[in-house]
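Visitor: need a structure here:
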Amino acid sequence: MARLTLDALVVGRGSTAVAGPFDIAVAAGEALVVTGPNGAGKSTLLRTLAGLLPPISGTIRLEGPAASDGEAAERLADVAHYLGHRHGMKSQITVGENLAFWARYLGGAAAAQSERSRQDARRGPHVGVPTVSAPLSPAEALAAVGLPGLDAIPFGYLSAGQQRRASLARLLVAHRPVWILDEPTSALDIASQARFADLVAGHLAAGGIAIAATHHPLGLEAARTLHITPGAGRDDGRGSNAPGAPALDDAALAEAEGWL
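Guide: Next up, the predicted model:
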């Protein structure tokens, strides 16, 4: 089964430490909600997990999932979806074309893991193989986020809430066992937030892992919480409460985080 472990992980921008150290493990079927004030380092932590920033120190260890070549994944980024503040969608092309691109770009991993799932089903259940969800078509993914029939509309024509939902549909067109989500419910109405919580619950039930930074409740009652304060990482009693990197003043934190 998939398991993600952070060992004395310190994250930052450039050579400046922003938050940590973090010592925590997240297993298949678990969600970790990252909270904290603006500038504490939530986005920096998620971008580091996604492979977009190098750690200042410490390690990120992943066990279980296979990469697109069928071998054990060496990096978390090889088997993770990352959804940041920006949507990762082109405004000029249709929503369906955007999602088709992501399906092709990430499809190698989806195809390899789907084939592994089919082989496991023929052999029968055994220890160490996570449940795998089949990827959806762009039209099916849009329907799942409450946007049926909008695949032919240019992404730039959508409202802010619709754009966020369409970007969430990226999670469904290619299966990846780890979801790394930065403020995923931004601009969503109450009904869309509930629909998103259902999608995450389904992902966890299939053996996935979700890590989300947020200022708002996500409707995930069983989720663990990692609260970040500037210069330290602590969770809800099942991870580290060790003092971290030296605290930075607000101006330095804002510069370190940028628009992220």
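Visitor: Going by C-alpha atoms from here, please, whenever you check contacts or count neighbours.
Guide: Noted.
Visitor: Can you classify the most centrally placed residue in the chain by secondary structure?
Guide: Centroid-nearest residue in the chain: Ile180, 1.2 Å away (criterion: Cα atoms, centre = their mean). Three-state assignment for Ile180 (DSSP: H, G, I helix; E, B strand; the rest coil): strand.
Visitor: measure it to Ala222 for me?
Guide: 17 Å (Cα to Cα, to the nearest Å).
Visitor: now do Glu115
Guide: On the measure of Cα to Cα, Glu115 and Ala222 end up 31 Å apart.
Visitor: Glu97 now?
Guide: Glu97 is 35 Å from Ala222, where distance means Cα to Cα.
Visitor: So the two - more neighbours on which side?
Guide: Using other Cα atoms under 10 Å as the criterion, Glu97 and Ala222 rank with Glu97 on top: 18 against 10.
Visitor: Please list all residues in contact with the more buried one.
Guide: Going by Cα atoms under 8 Å, 6 or more residues apart in numbering, Glu97 touches Asp151.
Visitor: any idea how far the closest residue to Thr94 other than its chain neighbours is from Leu99?
Guide: Excluding the flanking residues, the one nearest Thr94 by Cα to Cα, 6 or more residues apart in numbering is Pro154, at 3.7 Å. Per Cα to Cα, Pro154 is found 12 Å from Leu99.
Visitor: who has more neighbours, those two?
Guide: Per other Cα under 10 Å, whichever of Pro154 and Leu99 has more neighbours is Leu99, with 26 against 17.
Visitor: That one against Arg170, yeah?
Guide: Yes: Leu99 is in contact with Arg170 according to Cα atoms under 8 Å; the separation is 6.1 Å.
Visitor: which neighbours do the two share?
Guide: In contact with both Leu99 and Arg170: no residue, using Cα under 8 Å, 6+ apart.
Visitor: show me where the protein has helices.
Guide: Secondary structure of the chain (DSSP state H): helices at 42-49, 95-123, 138-144, 160-168, 170-173, 190-205, 250-257.
Visitor: Tabulate these (CSV), appending distance to Val26.
Guide: Output for the helices of the chain, formatted as CSV (distance: least, Cα to Cα, whole Å):
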stretch, distance to Val26
helix 42-49, 13
helix 95-123, 21
helix 138-144, 26
helix 160-168, 22
helix 170-173, 19
helix 190-205, 12
helix 250-257, 25
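Visitor: To check against the first, give me the structure of this:
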Amino acid sequence: MVLRVKNLSVARGGVAVLEGVSFTLAPSDALVVKGPNGIGKTTLLRTVAGLQPAFKGTVEAPEDSLAYAAHSDGLKSMLSVAENLEFWAHVFGQKDITQAVDAFDLSDLRNRLAGSLSAGQKRRLGLARLLVTARPIWILDEPTVSLDTASVALFAQAVQRHLSSGGSALLATHIDLGLQANILDVGPFKAVAGATAISGYDEAFL
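Guide: Here you go, the predicted structure:
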């Protein structure tokens, strides 16, 4: 499944931050979004994921093909690790959580309440949800936050397996994950100072 972004402009707080971004993400490809803090990488990824409207341009992706993971781990603190994964598997019409548990070394934590986990363990569990979505296009915003070196390696291996099986990944990260990936430097797409979004544009509640 192919993700196509055409002449996309995105806004934050009603003000355009990036303009004219275009790229194609094909199966088995990874694209790493680079740029200084605050330039709009998160806004771009949220817009591509459909969590806020585009200022201009288009995002084309097959229906139900995108899975998004950002800074929030999205866990239910009073459910166990296994119950959290089973919940999300059910949401996405899946049943088996074994691959997700194994990929992020969660076997010994299966019965622990999510609320009792360390920040790094919560992050591993949050990322493990990607594997129960069965969605081919992953959109990842700083996915390695709170992960130690060993856990970063687990994540990189999970992404590589996803790519090898025909999936794709669009990610913003400052860490070299050792992937064969193209780079999208969004610096040249920074919006002209003073550019504003269309009248009535508001992403605050999406």
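Visitor: hmm, back to that, so which of the helices of structure 1 is the most packed in?
Guide: Ranked by mean neighbour count, these are led by helix 170-173 with a mean of 27 (mean count of other Cα atoms under 10 Å).
Visitor: what residues does that one touch?
Guide: Here helix 170-173 of structure 1 makes contact (Cα under 8 Å, 6+ apart) with His81, Leu99, Ala100, Trp102, Ala103, Pro135, Leu136, Ser137, Pro138, Ala141, Trp179.
Visitor: Looking at the alignment, what corresponds to the fourth one in structure 2?
Guide: Trp102 of structure 1 maps onto Trp88 of structure 2 when the alignment is built from TM-score structural alignment.
Visitor: Its match: what's it in contact with?
Guide: Counting by Cα under 8 Å, 6+ apart, the residues that Trp88 of structure 2 touches are Arg129, Val132, Thr133.
Visitor: And for Gly194 of structure 2?
Guide: Residues in contact with Gly194 of structure 2 (Cα under 8 Å, 6+ apart) are Val15.
Visitor: How much space separates it from Gly115 of structure 2?
Guide: 43 Å.
Visitor: Trace Val132 of structure 2 over to structure 1, please.
Guide: Per TM-score structural alignment, Val132 of structure 2 is aligned with Val173.
Visitor: State the distance from the nearest residue to Val18 of structure 1 once chain neighbours are set aside to Thr48 of structure 1.
Guide: Nearest residue to Val18 of structure 1 in three dimensions, chain neighbours excluded: Gly12, at 4.5 Å (Cα to Cα, 6+ apart). Look at Gly12 of structure 1 and Thr48 of structure 1: by Cα to Cα, they are 8 Å apart.
Visitor: got any residues that touch both of the two?
Guide: Pro55.
Visitor: need the strands for the stretch 1-150 of structure 1, in chain order.
Guide: For the stretch 1-150 of structure 1, the strands defined by DSSP state E, counting those that start in this stretch occupy 3-13, 16-27, 31-35, 57-63, 80-83.
Visitor: Can you tell me which of the ones you listed is nearest to Ser192 of structure 1?
Guide: strand 80-83 (16.5 Å; Cα to Cα).
Visitor: Show me how far the closest one is from its chain's centre.
Guide: Distance, stretch centre to chain centre, for strand 80-83 of structure 1: 4 Å (Cα atoms, centre = their mean, to the nearest Å).
Visitor: residues in contact with the residue lying closest to Gly115 of structure 2 once chain neighbours are set aside?
Guide: Excluding the flanking residues, the one nearest Gly115 of structure 2 by Cα to Cα, 6+ apart is Ser77, at 4.0 Å. Taking Cα under 8 Å, 6+ apart as the criterion, Ser77 of structure 2 is in contact with Leu113, Ala114, Gly115, Ser116.
Visitor: Repeat the analysis, applying 7 Å as the threshold.
Guide: Residues in contact with Ser77 of structure 2 (Cα atoms under 7 Å, 6 or more residues apart in numbering) are Leu113, Ala114, Gly115.
Visitor: Just name the closest of these to Leu125 of structure 2, please.
Guide: Ala114 (8.3 Å).
Visitor: ok, now which ones touch Gly20 of structure 1?
Guide: Contacts of Gly20 of structure 1 (Cα under 7 Å, 6+ apart): Leu9, Val10, Val11, Gly231, Ala232, Gly233, Gly244, Ala245.
Visitor: lining up the residues you listed with structure 2, which overlap?
Guide: Among the contacts of Gly20 of structure 1, the ones still in contact in structure 2 (both residues aligned by TM-score structural alignment, their matches' Cα atoms under 7 Å) are Leu9, Val10, Val11, Gly233, Gly244, Ala245.
Visitor: Weed out the non-buried ones from those residues.
Guide: When those are checked for burial by 16 or more other Cα atoms under 10 Å, the buried set is Leu9, Val10, Val11, Gly233, Gly244, Ala245.
Visitor: nearest residue to the fourth one other than its sequence neighbours?
Guide: In space, and not counting its chain neighbours, Gly233 of structure 1 is closest to Gly20: 4.7 Å by Cα to Cα, 6+ apart.
Visitor: just the fifth one next, same as before
Guide: Spatially, and ignoring its direct neighbours in sequence, Gly244 of structure 1 is nearest to Ala232 (4.1 Å; Cα to Cα, 6+ apart).
Visitor: Do I have it right that that neighbour meets Pro21?
Guide: Yes: Ala232 of structure 1 lies in contact with Pro21 (Cα atoms under 7 Å); the separation is 6.5 Å.
Visitor: what do these two both touch?
Guide: Common neighbours of Ala232 of structure 1 and Pro21 (Cα under 7 Å, 6+ apart) are Gly244.
Visitor: So for the two, which residue has more residues nearby?
Guide: Each of Ala232 of structure 1 and Pro21 has its neighbours counted (other Cα under 10 Å); Pro21 has more, 26 against 23.
Visitor: Spit out the contact partners of that one.
Guide: Contacts of Pro21 of structure 1 were listed using Cα under 7 Å, 6+ apart, and they are Ala8, Leu9, Val10, Ala232, Gly233, Gly244.
Visitor: Much appreciated, bye for now.
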